[in-house]
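Peer 1: need coordinates for the following:
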Amino acid sequence: MKHPLRSLATRCAHAGSSDAPASENPPFHQAIAQSSLFRLGTSADAEAIFSGERPGHAYSRFGNPTVDQLANTLADLEGGSGALITSSGNAAILCAVTAAMAGRSGPLVTHPGIYGGSFELLKLLSEVYQLQVQSVDPGNSEQWNQSLTSAAAVLLETPSNPLMGLIDIAETVTRAQAGGASVIVDNTVATPYNQQPFKWGADWIIHSTSKFLNGHSDLIGGCVIKREPLTARDRAIHKNLGGTVNAMEAWLAHRGIRTFALRMQQHNLNGQAVFEWLQQRPEVATVHYPGFRDAHQIQIRDKQMTHPGALLSFELKGGLEAASRFLDRLKLIVHAVSLGGMESLATRPAGSSHRGMTPDARQVAGIPDGLIRLSVGTEDISDILEDLAQALETSP
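Peer 2: Model prediction:
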């Protein structure tokens, strides 16, 4: 970490600032290197840059100063040694899985609760490239533990999206690494504010930076962070898969990170308040929120999370019909996909983010057609609850 004595909030507030000496009178924010190419200098200079003998840039798909700075910030926030910035969360998964499985044989072990977009990507990879993907329910501890011993790599999403199920990272790491498998944790929902998987031994962390990290719903991006230093092969995989990001997108993500800690404080407060409110509503059949299913889930939450966060889902007693009516009646809360923005967002996963899963796959994942996912924003909590209340009214 760059500043081990400074809090996460302080590091966020100064993210993206210039580190040039004050005597040089630099701008607080570093300039955006909005260029696809860089001057190579002499032939000897070019050789030194391309060979890696000294730092430098040649082409923005290979590296860019603005993108590099974002990578350093994200690695710092998660406590990792290095990061790779990608064009989307799915690109981050592709990059991380490819790097983690390089030189390994055996299946990629994951679980039915992973995000719909991740499910579709892995299904595509299995069909096109014959990637072995083994989806196992972590709730079946015997089967889960057995699968970890023969895994080439493991992909976790905890909390899962949209059912908020938790998986014990430390226990998974212990069993997976005993067989030589790397563990990848999608930390998009929890964020480094509420959970830091490297503390529990994870090898890789991935994010969709479009979500809480950016927080402004105005970019698409992702990142891959590694606990150990990145290797030349890791960087080659990232570069050649092509899912890199341009300087402007990287700058926008950095801009969002400056308010990340401040936003998460309000997200967490509002998320907890909405969860407690929904539990008391007679129209609501079930609420899914991290660590509130059973004693084991509570134990995992208390062990590896500092707060359950601001994403939850719930089912209404009227099923799909009630869910559709609820979404149609919303006035403040936006009926839209994605999550982690300043604004509260509601969607029906079966008809949006998880639409690419077959009905059978959704059933295995436990996602009913009437499930509503709610990303709780930073608005005044009384306004959020007022909108929820009027949308839940059964009268026309």
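
Peer 1: going by C-alpha atoms from here, please, whenever you check contacts or count neighbours.
Peer 2: Fine.

Peer 1: residue contacts, residue 227?
Peer 2: When contacts are counted by Cα atoms under 8 Å, 6 or more residues apart in numbering, residue 227 touches 79-82, 198, 202-204.

Peer 1: against residue 355, how distant is the residue most central in space within the chain?
Peer 2: Nearest to the mean C-alpha position of the chain, counting by Cα atoms, centre = their mean, stands residue 188 at 1.9 Å. From residue 188 across to residue 355, the span is 20 Å (Cα to Cα, to the nearest Å).

Peer 1: got it, and residue 10?
Peer 2: As judged by Cα to Cα, residue 10 and residue 355 stand 40 Å apart.

Peer 1: hang on, the earlier thing: grab the nearest non-local neighbour of the residue nearest to the centre of the chain.
Peer 2: If the residues on either side of it in the chain are set aside, residue 188 comes closest to residue 207, at 4.7 Å by Cα to Cα, 6 or more residues apart in numbering.

Peer 1: number of residues surrounding that neighbour?
Peer 2: Residue 207 has 30 neighbouring residues, counting by other Cα atoms under 10 Å.

Peer 1: ditto for residue 142
Peer 2: Residue 142, neighbours per other Cα under 10 Å, totals 10.

Peer 1: surely it forms part of a helix?
Peer 2: Yes. Counting by DSSP: H, G, I helix; E, B strand; the rest coil, one finds residue 142 located in a helix.

Peer 1: next, the second sequence, to be compared with the first:
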Amino acid sequence: MNNDHFETNAIRTQLNRTEYQEHSVPMYLTSSFVFEDAEDMRSGFAEEKERNIYSRFTNPNTSEFVEKICKMEGAESGYAFATGMAAVFSTFAALLNSGDHIVSCRSVFGSTHGLFTRYLPKWNITTSYFKANEVHTLESLIRPETKILYAETPTNPGVDVLDLEALGAIAKKHNLILVIDNCFATPYLQQPIKFGADLVIHSATKLIDGQGRVLGGVTVGRADLIREIYLFARNTGPALSPFNAWVLSKSLETLAVRVDRHCENALKVAQFLEKHDAVNWVRHPFLPSHPQYEVAKKQMKHGGSIVAFEVKGGIAGGRRFLNSIQMCSLSANLGDTRTIVTHPASTTHSKLAEEDRLEVGITDGLVRVSVGLENVEDVLADLEQALQTAVKRAKVGSHTSESSDA
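Peer 2: Predicted structure coming up:
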């Protein structure tokens, strides 16, 4: 029976049952697969038929995981990787040649920025950046050697939203490969291929796993492009492990219900923070105050699990806030069942020059909250006490400084 319902596909897309008639798909923890005879082995390596040869190439568990993501994203094909960054690197390495050029949004994950500025230039591959709120300027960056247009939306950590329809139109006009990192939205909230994306990348470590257990990544999209990515990965070895693939495939069965609650909680957190005296501004795609609110409503089902806000007091204020957190976790991850709080200016982006941080919207007091699945009242209570404590400590520090000056 065929169906087009997201939740049903996530649960009912499974490998064929073995002779044991298991209800839950088993793990195929094997490095290789056997052949019946010499002809079977020859035809397998000649790729005259689809079959598993070696788990660095394909494995039943990874194949099931990829098939689910393809159905969710509306993609023709895909390949699963050991991490999200393995997916990002392999996608670019497989499709680009020396002398090629990338146009990318400047607001990208720090490791992706490092790939563009430190490693790809070794192979004479260059990148030009446009700002997230200036999509209209990107056409001026396109050169004859430009091959890929790349963006995250929503962005990390500032939660900017880029217009996928506009990006798709520009990519088509200039015959570029449009690659979208869809990690923050997941396939449940947003399907970039509908808007013209050729490839979609996920760090499955985040919301797809959803419980901070395993690493994984996946790229899906046009079959001809995935073929090149597959051949690159087959030779270089960044494949997803069967165990992690099994975990991630099972996680997809609950993605919709989890993300619904994440989004519900995150919007309540954003609304709470927007009214707080210790906060300068708040960013969440489904807050009417978000600069790209209308775009977000057009291309996203809900606003996602990430809230960015600026606590008063700059870097010191951000540190005081983190030091005052009691229940929420201080971690570099996101998309977990547990609410996670980070202060990029003093941690993940502390090595960047201030002007570089500000260019991508990472102000001194920016805090990123990955809102989890706890009772939202408990999350709000922890944020409230942390904000109040941070304000009190700031006042005490100010009075102490005045006293010492006197």
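
Peer 1: counterpart of stretch 82-91 of the first structure in the second structure, which residues?
Peer 2: Mapped onto the second structure using TM-score structural alignment, stretch 82-91 of the first structure covers residues 77-86.

Peer 1: so what touches that stretch?
Peer 2: Contacts for stretch 77-86 of the second structure (Cα under 8 Å, 6+ apart): 62, 65-67, 70, 87, 111-112, 201-205, 215-223, 226, 229-230, 238-241.

Peer 1: among these, which ones are in helices?
Peer 2: Among these, the members found in helices (DSSP state H) are 62, 65-67, 70, 87, 111-112, 223, 226, 229-230.

Peer 1: list buried residues within those residues.
Peer 2: By neighbour count, with 16 or more other Cα atoms under 10 Å, these hold 62, 65-67, 70, 87, 226, 229-230 as buried.

Peer 1: hmm, back to that, so which of the ones in helices among the contacts of stretch 77-86 of the second structure comes closest to residue 312 of the second structure?
Peer 2: Nearest to residue 312 of the second structure among these is residue 111, at 28.0 Å by Cα to Cα.

Peer 1: in the first structure, what residues pair with stretch 360-371 of the second structure?
Peer 2: Using TM-score structural alignment, stretch 360-371 of the second structure pairs with 365-376 in the first structure.

Peer 1: just the endpoints, please. Distance across that stretch?
Peer 2: Taking Cα to Cα, stretch 365-376 of the first structure runs 23 Å from one end to the other.

Peer 1: quick one: contacts for the equivalent of residue 130 of the first structure over in the second structure?
Peer 2: Residue pairing (TM-score structural alignment): residue 130 of the first structure is matched to residue 124 of the second structure. Listed by Cα under 8 Å, 6+ apart, the contact partners of residue 124 of the second structure are 98-100.

Peer 1: over to residue 285 of the first structure?
Peer 2: Taking Cα under 8 Å, 6+ apart as the criterion, residue 285 of the first structure is in contact with 314-317.

Peer 1: switch those over to a markdown table; also include neighbour count and secondary structure.
Peer 2: A markdown table is the format used below for those (neighbours: other Cα atoms under 10 Å; DSSP: H, G, I helix; E, B strand; the rest coil):
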| residue | neighbour count | secondary structure |
| --- | --- | --- |
| 314 | 22 | strand |
| 315 | 22 | strand |
| 316 | 21 | strand |
| 317 | 15 | coil |
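
Peer 1: now do the strands in the stretch 1-150 of the second structure.
Peer 2: For the stretch 1-150 of the second structure, the strands defined by DSSP state E, counting those that start in this stretch occupy 77-81, 101-105, 126-130, 146-152.

Peer 1: most packed of those?
Peer 2: Ranked by mean neighbour count, the strands of the stretch 1-150 of the second structure are led by strand 77-81 with a mean of 26 (mean count of other Cα atoms under 10 Å).

Peer 1: mean deviation, it versus the first structure?
Peer 2: Taken over the aligned residues, the distance from strand 77-81 of the second structure to the first structure averages 0.7 Å (mean Cα distance after the TM-score superposition for the first structure).

Peer 1: for the equivalent of residue 161 of the first structure over in the second structure, what are its contacts?
Peer 2: If you follow residue 161 of the first structure across to the second structure using TM-score structural alignment, you land on residue 156. Residue 156 of the second structure sits next to 107-109 when contact means Cα under 8 Å, 6+ apart.

Peer 1: try it again at 6 Å.
Peer 2: residue 109 (Cα atoms under 6 Å, 6 or more residues apart in numbering).
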